[in-house]
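[1] Here's my sequence, what's the structure:
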Amino acid sequence: MLLAVDVGNTNVVFAVLEGRDIRTRWRITTDPRRTGDEYAVWLLQLMAIEGIERAAVTGMIVSSVVPRTRHNLEVLAGKYFGVTAVFAGERGWGIEIDVEEPATLGADRAVNAIAAHEKYGDDLIVVDFGTATTFDVVDFNGAYKGGIIAPGINLSLDALVNNTAKLPRIAIEAPTGNASVIGRNTEDQMHIGVYWGYVAMMEGLIARIRAEIGRPAKVVATGGMAILFDEHTEIFDHVDADLTLEGLAILAERMEMS
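    Now for the predicted structure:
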């Protein structure tokens, strides 16, 4: 089995895979100070609950945008699983990264490009809802061509609340029924601004990207908020919550890790 680890700025997702099939997954808050031993106490207990033996893990692959977590994940891999953690991109991507500074591309975005091209083909726009919301363009040959980085919706809401004296903290929710876009109270106005403002931003940017590509492009959405927005926009062709984990599995397969 393969242990795939997706380290984001907000959360770390661990998943156990058999081939490309995700058997189970767990999520923990990202904390660069968390030691390999602390990861192990948490992870091994969860594996035991699922009936997964430690010895069943024969490889570990990591996509990380938080460099400070590296050493502790290496300790986890070596000390508790007897394997060497492979960090995505260190042995190449197997796709063309056609941008001005390829080394600065986040591992999660490259991994998403690999998975999206493998699964859906054609020209693609991959939208990933994380701490930041990213828009990545992948051409029909599988080459990564560039993209957009925008503040994530939670980050935007935090900035709004933290920098205004009287606005309350609200939950991000999809509107119900035929909700008006003219709010009649402060909380409704905030919900409208955050939710529909984000939908308008996505639809506008995707329209501009498609116009620049000049060919039809499928839109693949991933990340925790994708389903929330899919309810009220027709912009997504596919919603794939496990795109990053599947990309790690594909990359590991190509490196004959599993």
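[2] contacts, neighbours, all on C-alpha from now
    OK.
[3] what helix or strand is Met47 on?
    Following DSSP states H and E, the helix or strand that holds Met47 is helix 36-49.
[4] swap that for Arg25, sorry
    Going by DSSP H and E, Arg25 is part of strand 21-29.
[5] Can you name the residues in contact with that strand?
    Residues from elsewhere that reach strand 21-29 (C-alpha atoms under 8 Å, 6 or more residues apart in numbering): 10-17.
[6] one step back: what angle separates the helix holding Met47 from strand 21-29?
    140 degrees (axes from the mean of the first three to the mean of the last three C-alpha atoms, to 10 degrees).
[7] and for comparison, fold this next one:
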Amino acid sequence: MILVLDAGNTNIVLGLYEGKELIADWRLSTDPIRTADEYGIQVIQLFLQNKLDPSDVEGVIISSVVPNIMYSIEHMILKYFEVKPIIVGPGVKTGINIKYDNPKEVGADRIVNAVSAHEIYKKPLIIIDFGTATTFCAVTAAGDYLGGTICPGIKISSDALFQRAAKLPRVELIKPNTVICKNTVSSMQAGIIYGYGGLVDCIVNNIKKEMNDLGEKDAFVVATGGLAKLISEEAKTIDVIDPFLTLEGLRLIYEKNREQNF
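    Below you'll find the predicted structure:
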């Protein structure tokens, strides 16, 4: 079995693969002060609750955009699984050609998503990841990572409204039926959800125009992340939602680099 971990600013998402089949997935909160043992106890307990044997894990791969938790995560893997993990970063084979000014600046999660989507769809792509930040990535049919856009995530935007406006409450992220709302909570929800849908469509349409100019016609739009489904109900440019895009990308990168673990 292969254990894959994607460490984001808000959550750590874990997946367990048997061959090409995802047999379990979990989500933990990202906590920079948590120790290797604390993470280890949590992860081992997840295995046991699902009647899975941690000793069956033969390989581990990690992507992270949170450097200050990597010491704990790496040592957790070494101590509790007795495996040296592959860390997505410079020197790891991905099959993606990064066209960024400085390739080292590209978040590991964005590369992992690009690998996964390119392998699955084999066409010009725009990949949207609704995480702590929302990222838009442009990938050619040949697998060139062109770059993209980063904007504040939906929850960040919602929290900023609550924190900076004294009379506005924190609201649940659900879509009201109308844009002309008759109470403060619904008004905020409409602004966040409908507004974010418009943001997504505007950015996607502009990326499509730039890709068309490069000969990458009719880019296919793939969305992932916890709030992808909610926003896709309003954003008209999203073609498909793939909640396991990142986990599948990690599995694919592991397969390209598995000799590092042997």
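[8] Among the contacts of strand 21-29 of structure 1, name the buried ones.
    The neighbour count (16 or more other C-alpha atoms under 10 Å) marks 12-17 as buried among those.
[9] will you turn the residues you listed into CSV that also has secondary structure and distance to Leu251 of structure 1?
    CSV is the format used below for those (DSSP: H, G, I helix; E, B strand; the rest coil; distance: C-alpha to C-alpha, whole Å):
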residue, secondary structure, distance to Leu251 of structure 1
Val12, strand, 19
Val13, strand, 17
Phe14, strand, 16
Ala15, strand, 15
Val16, strand, 15
Leu17, strand, 13
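[10] quick one: which of those is nearest to Ala132 of structure 1?
    The nearest member of those to Ala132 of structure 1, counting by C-alpha to C-alpha, is Val12 at 14.9 Å.
[11] For that closest one, give me its contacts.
    Val12 of structure 1 makes contact with 5-6, 27-30, according to C-alpha under 8 Å, 6+ apart.
[12] Same question for Phe14 of structure 1.
    3-6, 25-27.
[13] Nearest to His191 of structure 1, out of those: which one, please.
    Looking across the contacts of Phe14 of structure 1 and measuring by C-alpha to C-alpha, the closest to His191 of structure 1 is Arg27, at 27.0 Å.
[14] Give me the neighbour count for the closest one.
    Neighbour count for Arg27 of structure 1, taken as other C-alpha atoms under 10 Å: 14.
[15] Can you tell me what it aligns to in structure 2?
    The alignment partner of Arg27 of structure 1 in structure 2, by TM-score structural alignment, is Arg27.
[16] So its match versus Gly197 of structure 2, what's the distance?
    26 Å (C-alpha to C-alpha, to the nearest Å).
[17] do Ile77 of structure 2 as well
    With C-alpha to C-alpha as the criterion, Ile77 of structure 2 and Gly197 of structure 2 are 39 Å apart.
[18] Tell me the mean distance between the strand holding Arg25 of structure 1 and structure 2 once they are aligned.
    Mean deviation of strand 21-29 of structure 1 relative to structure 2 after superposition (mean C-alpha distance after the TM-score superposition for structure 1): 1.0 Å.
[19] which residues in structure 2 form helices?
    Secondary structure of structure 2 (DSSP state H): helices at 36-49, 70-81, 108-121, 154-164, 184-213, 228-232, 245-257.
[20] Name the residues of the third one that come out as buried.
    By neighbour count, and taking 16+ other C-alpha under 10 Å as the criterion, the buried residues in helix 108-121 of structure 2 are 108-119.
[21] Which residue range of structure 1 does that helix align onto?
    Going by TM-score structural alignment: helix 108-121 of structure 2 matches residues 107-120.
[22] returning to what we had before: could you work out the most separated pair of the buried ones among the contacts of strand 21-29 of structure 1?
    That would be Val12 and Leu17, which, of those, are the farthest apart (C-alpha to C-alpha) at 16.0 Å.
[23] Show me what stretch 63-73 of structure 2 is in contact with.
    5-9, 31-36, 39, 87-89, 107-109, 112, 250.
[24] 7 Å instead?
    Contact with stretch 63-73 of structure 2 is made by 5-9, 32, 35-36, 87-88, 107-109, as judged by C-alpha atoms under 7 Å, 6 or more residues apart in numbering.
[25] show me what contacts the nearest residue to Gly59 of structure 1 once chain neighbours are set aside?
    Ranked by C-alpha to C-alpha, 6 or more residues apart in numbering and with sequence neighbours excluded, the top spatial neighbour of Gly59 of structure 1 is Leu2, at 5.0 Å. Applying C-alpha under 7 Å, 6+ apart to Leu2 of structure 1 gives the contacts 16-18, 57-60, 258.
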